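Q: Turn this into a structure:
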Amino acid sequence: MTTDLAVPAPAHDHLDVPAAQLRSAELEEAIRKDPGRFRVLTGDRPTGRLHLGHYFGTLHNRVRLQDMGVEVFVLIADYQVLTDRDVAERLTEYVEDLLLDYLAIGVDPERSTIFAHSAVPALNQLLLPFLSLVSTAELGRNPTVKDEIAHSSQASVSGLMFTYPVHQAADILFCKANLVPVGQDQLPHLEIARTIARRFDNRYGDGGAPVFPEPEALLSVAPLLLGTDGTKMSKSRRNAIALSASADETAKLIRGAKTDAERRITYDPVARPEVSSLVLLAALCLDRDPHEVAEEIGDRGAAALKQVVTEAVNDRLAPIRARRTEYDRDRGFVRKVLREGNRRANAIADDTLHEVRAAMKSLY
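A: Have a look, this model is predicted:
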């Protein structure tokens, strides 16, 4: 696979959101023309079962890219949960839950590589030379790191959390991914990976082809879906509908969702965020415009809205849940998928580390 992009990247600041949006549109066109030129790295922390926010925010897009012919690597970022003691104690369970969710939504292990962070030693060995290419001041200025530190429930911030952007750079660059689907808030992380790729070449390159491509952002326009309590949808807040939830569990959660006192249903995310989030959820599940969905419900009120949402969600998730149940009956196959993904990732990581050591003149 070549790491050259199908469209030459323009010289602009990748932290400039409008420029990143324009570039993403160009990349989408390039993908349609020649998907084989692209290698994507994406993934999740195994902190619990995935929910509808994940599905419409990132998971659906991964399957779309895979089905278009893009080479997709899906990382289970198990090392990144080590600061959470409760999760770490149930790590095997959460990793397998994540695998089941991936397989159920359509990630195909024949076409995509699913692997665990901790199972690829050469990937993690890249962290040391990469850390030498960035300063502590640069890491401290990273807005995502600052936000993690500000909202951390820990008494102190671990070095793992502080160096998270460099870990993510190793995740992206080990397989020479040239495309990373991200939200706007993740652009600073990706810029660290781009910076490391450039600096490695400047310090160790011999004037030939660079060891690492500079990965580009494929901005995803994730829909704003609120949790059932009207706040941000989150596993930890217990306000999300898991992909693996039963139809009855889903109905119960939606019945308890927060709405407002106005009877007529409209789609107005600013003035009526809770009602609009439910309308949007139904529209996404039905592949329809949310204004049309709201207009059809009209004066029938919140009860009718919740009934429409419940039926739409359960219909959309029914085949996903059926596949998940089927895979759950064969955990041996699920573990085999991860072993094979780890094998593929290790082969690539070993080759990349050999290139890095050769460039650094450290092949002894």
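
Q: all contacts plus neighbour counts: C-alpha atoms, from now on.
A: Will do.

Q: give me the number of residues near the residue nearest to Lys232 when sequence neighbours are not counted?
A: Of all residues not flanking Lys232 in the chain, Leu226 sits nearest, at 5.0 Å (Cα to Cα, 6 or more residues apart in numbering). Residues near Leu226, counting by other Cα atoms under 10 Å, number 24.

Q: Show the subsequent helix or strand relative to the host helix or strand of Ala169.
A: Element membership of Ala169, judged by DSSP states H and E, is helix 164-173. Next helix or strand after helix 164-173 toward the C-terminus (DSSP H and E): strand 179-182.

Q: List the contacts of the residue positioned nearest the centre of the chain.
A: Geometric centre of the chain, nearest residue: Gly43, 4.7 Å, by Cα atoms, centre = their mean. Listed by Cα atoms under 8 Å, 6 or more residues apart in numbering, the contact set of Gly43 reads Phe73, Val74, Leu75, Ile76, Ala77.

Q: Reformat those residues into a markdown table and put distance to Gln184 and secondary structure next to each item.
A: Output for the contacts of Gly43, formatted as a markdown table (distance: Cα to Cα, whole Å; DSSP: H, G, I helix; E, B strand; the rest coil):
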| residue | distance to Gln184 | secondary structure |
| --- | --- | --- |
| Phe73 | 21 | strand |
| Val74 | 20 | strand |
| Leu75 | 20 | strand |
| Ile76 | 21 | strand |
| Ala77 | 20 | coil |
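
Q: To compare against the first, here's the next sequence to fold:
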Amino acid sequence: MTQATASTTTATSLDGGRSTESVRAARERSAVLERQIAVDPSRFRVLTGERPTGALHLGHLIATLDNRVRLQALGVEIFLVVADYQVITDRDVAGDLPAVVREVLLDYLAAGIDPEVTTIFTHSAVPALNQLLLPFLSLVTVAELERNPTVKAETAAAERRGRTGMSGLMFTYPVHQAADILFCQANLVPVGQDQLPHLEITRTVARRFNNRYAAGRPYFPEPDALVVPTPTILGNDGAKMSKSAGNALEIRAGEDETVAFVKRAKTDSERHITYEPDRRPEIANLLTIGAHFVGTTPEALAESVGAAGAGRLKRVVTEALVEGLRPLRARRAEAAAQGPEYLRAILARGNARADEIATCTLDDVRDLMRMTY
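A: Sure thing, here's the model as predicted:
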């Protein structure tokens, strides 16, 4: 893989400041990256993933999964981490991780992730990746980690759930994520604009490692952010869709559950349908969902419904969801029917490939740090 030259235009301060200029620059850089992907996708390697805290839902599909499938179809190499170690960053009990990981894997396959071309792996199966955390921690300060907005947000969320104090794993989460990205020399990370400060930790680690240990020939790429639309999908209660809130439509849900989900979704008292996310968030949410599956824009869908009102909008969204999710659920059922050994084999192949690459990277890091004895 040819390492793409990292752009400084995505740089964002570690204290979470996101000026209009920096976000605009990141979006402009992303437009350039999209053109480069179209010309030569082999230049890029993507690392992305999520914590396996439950089966994936409609919000995951719209905000992240469909974009991964798009990049996969374009020919970009993708590493997809099921970050099982990160489940215990903010909770005392991980739950039935094997069962949850199986559900997440089925959701990946349902969405269209092809394990023959995309490497799917778990944190805990790649020891060399996690060992990179130690030298990487030496490259950042406590103050920089304390200022990271994701650490702040996740800690506040944990405290709302009744947990007091911050685990060391949560505190070092941004550096662990840097190990996720850099172990495979990933040079592209799809993010929403609110995640730019988080990715900057990874860029900082790569830059400081190169300056300290590989100044003559930089070893790690400073990964670019591919800023992609990540709409916040609301549950049927009007709050952000969440596995823990009980307001989500899971990818694995059946047709009856889909119909019931839309039927219960909140709307408002205005008859005429318009797309105004700030003023009419519930209506905007239905328009976003429907437009995603119809293949249009929320504005165009709003115009087509117009004075027919929320009842008509719900019927349109229900039909779009049922038809749009039908092939996903068929793929999921087909994969599930092949049994647990089929899923274990997929993870075994992905884990083996990730472990081989991580071991080579760790060996290189030791050599560059003169720690080979």
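
Q: returning to that earlier point: so who does the residue nearest to Lys232 of structure 1 touch?
A: Leu226 of structure 1 sits in contact with Lys232, Met233, Glu274, Ser277, where contact means Cα under 8 Å, 6+ apart.

Q: again with Asn178 of structure 1
A: Thr3, Asp4, Leu5, Phe38, Arg39, Val40, Pro213, Glu214, Pro215, Glu216.

Q: Across to structure 2, which of the residues you listed hold up?
A: Counting by both residues aligned by TM-score structural alignment, their matches' Cα atoms under 8 Å, structure 2 reproduces these contacts from these: Thr3, Leu5, Phe38, Arg39, Val40, Pro213, Glu214, Pro215, Glu216.

Q: which residue in structure 2 lines up with the fifth one?
A: This points to Val40 of structure 1. Using TM-score structural alignment as the criterion, the counterpart of Val40 of structure 1 in structure 2 is Val46.

Q: which SS state does that match fall under?
A: Under DSSP: H, G, I helix; E, B strand; the rest coil, Val46 of structure 2 falls in the strand class.

Q: how about it, what does it touch?
A: By Cα under 8 Å, 6+ apart, the neighbours of Val46 of structure 2 are Val76, Glu77, Ile78, Phe79, Ala186, Asn187, Leu188, Val189, Pro190.

Q: counterpart of the third one in structure 1?
A: Which is Ile78 of structure 2. Under TM-score structural alignment, Ile78 of structure 2 pairs with Val72 in structure 1.

Q: Could you measure from its match over to Val63 of structure 1?
A: Note on Val72 of structure 1: its distance to Val63 of structure 1, by Cα to Cα, to the nearest Å, is 9 Å.

Q: and Arg207 of structure 2, how many residues sit next to it?
A: Residues near Arg207 of structure 2, counting by other Cα under 10 Å: 19.

Q: And it? What does it align with in structure 1?
A: So Arg207 of structure 2 corresponds to Arg198, using TM-score structural alignment.

Q: Find the nearest non-adjacent residue to that match, please.
A: Closest to Arg198 of structure 1 by Cα to Cα, 6+ apart is Glu214, at 7.1 Å.

Q: The equivalent of the one you found over in structure 2: what's it in contact with?
A: Aligned counterpart of Glu214 of structure 1 in structure 2: Glu222 (TM-score structural alignment). Going by Cα under 8 Å, 6+ apart, Glu222 of structure 2 touches Thr5, Ala6, Asn187, Thr202, Arg203, Thr204, Ala206, Arg207.

Q: if you set the cut-off to 7 Å instead, what comes out?
A: Ala6, Asn187, Arg203, Ala206, Arg207 (Cα atoms under 7 Å, 6 or more residues apart in numbering).
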